[in-house]
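Novice: Let me see the structure of the following:
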Amino acid sequence: MTPETLQERVQTLSQTFFGRPFRHQATFNSRLKTTGGRYLLQTHHLEFNPKMADLPTFDGIIKHELVHYHLHLSGSGYRHSDQAFKQLLNQVGGARFAPRLMPPKPSRPRWTYRCLNGHVIVRQRRIQVEKYRCGQCQAHLEFIGEVRN
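Specialist: So this is what the prediction gives:
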């Protein structure tokens, strides 16, 4: 998507869903990493993450930023926590959150130990059972195994 098509897309979505024109600039900002876009309060411009431009939910991201834009210009509550923002976002069908671009990190293994009295201890790091004892009863520990979440 080129910057010109982004500007046209924002203007058509603004006119279609809000009934008001978008009179400022919509640009791509490659420094945005985890967010889909942002509304600049001082200039009223919109910036979008270019990595999310090809996603099917990109129109929802544009609607989300347009909700900030139109509510701020009308003097209503434009923040995420404001009731006016939540209602207008539901009316136009905007995205509440930006989709994840990267897969989540794999979970780390957890190491399980049991003392002689039956207390179970789960740790993120492996320990030497000869050096450590149970924190509840001071009994010797034995290694049970690795647990994956």
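
Novice: switch to C-alpha atoms for all contacts and neighbour counts from now on
Specialist: Will do.

Novice: Go ahead and confirm Ala95 touches Gly60.
Specialist: Yes: assessed by CA atoms under 8 Å, Ala95 is found in contact with Gly60 at 4.5 Å.

Novice: which residues sit in contact with the residue nearest to Lys63 when sequence neighbours are not counted?
Specialist: Once flanking residues are discounted, Lys63 sits nearest to Gly94: 4.9 Å by CA to CA, 6 or more residues apart in numbering. By CA atoms under 8 Å, 6 or more residues apart in numbering, Gly94 lies in contact with 59-64.

Novice: and the next element down the chain from the longest helix anywhere in the chain?
Specialist: Using DSSP state H to define each element, the chain has its longest helix at helix 58-74. Using DSSP states H and E, the helix or strand that follows helix 58-74 in sequence is helix 83-92.

Novice: next up, for comparison:
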Amino acid sequence: MDNQELQELTEKISRVQFGLPFLHKARFNPRLRTTGGRYLLNSHDIEINKRYLEQLGHDELVGIIKHELCHYHLHLLGKGYKHRDADFRALLKKVGAPRFCGQLPENEVKKKSKKTVVYECTSCGIVFKRRRNINTARYVCGKCRGELRKVKEIKAQ
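Specialist: A predicted model of the protein is given here:
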């Protein structure tokens, strides 16, 4: 699918689902990383992440387009177009648009497992919990300036 086909699909969804014309541009933006699409307030254009079409299919793309068209039409009508607005949520429900897009399979692989590293002061015995490892040769206890030692590392599932 190219930008022209995306434009035609967006115009069709707008006419059929919303009963209103889509008069601006819809295009793929290869720079989008963490979102399925976005509505641009100044130009009224819609940008879509093509990886959602490639990895999750046509149905996910249609859902993203519906979501962005909700922003588009409400903004042009002067109603609440933001995620937290009641107008926006009601229109999402009416047209069957998702509130959030699905997770890309490529991003699920990149997720890091969270861990907690526990350090203890050798002088006063105070316990410190950190997400990252710290250099115990460089850092000391904030309470008594004692030496720190790594006690354990807890990995979350």
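
Novice: still on that earlier bit, of the contacts of Gly94 of the first structure, closest to His72 of the first structure?
Specialist: Relative to His72 of the first structure, the closest of these is His64; by CA to CA it sits at 12.6 Å.

Novice: which one in the second structure is aligned with that closest one?
Specialist: The alignment partner of His64 of the first structure in the second structure, by TM-score structural alignment, is His67.

Novice: so where do the strands sit in the second structure?
Specialist: Listed in chain order, the strands found in the second structure under DSSP state E are 26-28, 37-39, 46-48, 115-121, 127-130, 148-155.

Novice: Can you convert the ones you listed into JSON lines and add a column each for mean neighbour count?
Specialist: Formatted as JSON lines, the strands of the second structure follow (neighbours: other CA atoms under 10 Å):
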{"stretch": "strand 26-28", "mean neighbour count": "20"}
{"stretch": "strand 37-39", "mean neighbour count": "21"}
{"stretch": "strand 46-48", "mean neighbour count": "24"}
{"stretch": "strand 115-121", "mean neighbour count": "18"}
{"stretch": "strand 127-130", "mean neighbour count": "15"}
{"stretch": "strand 148-155", "mean neighbour count": "15"}
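
Novice: In TSV: these, plus distance to Leu104 of the second structure.
Specialist: Shown next, in TSV, are the strands of the second structure (distance: least, CA to CA, whole Å):
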stretch	distance to Leu104 of the second structure
strand 26-28	16
strand 37-39	13
strand 46-48	14
strand 115-121	23
strand 127-130	29
strand 148-155	24
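
Novice: So which of the ones you listed is nearest Leu76 of the second structure?
Specialist: Closest to Leu76 of the second structure of the strands of the second structure, according to CA to CA: strand 37-39, at 11.6 Å.

Novice: how far apart are the closest one and its match in the first structure?
Specialist: Following the fit onto the first structure, the mean deviation recorded for strand 37-39 of the second structure is 1.4 Å by mean CA distance after the TM-score superposition for the first structure.
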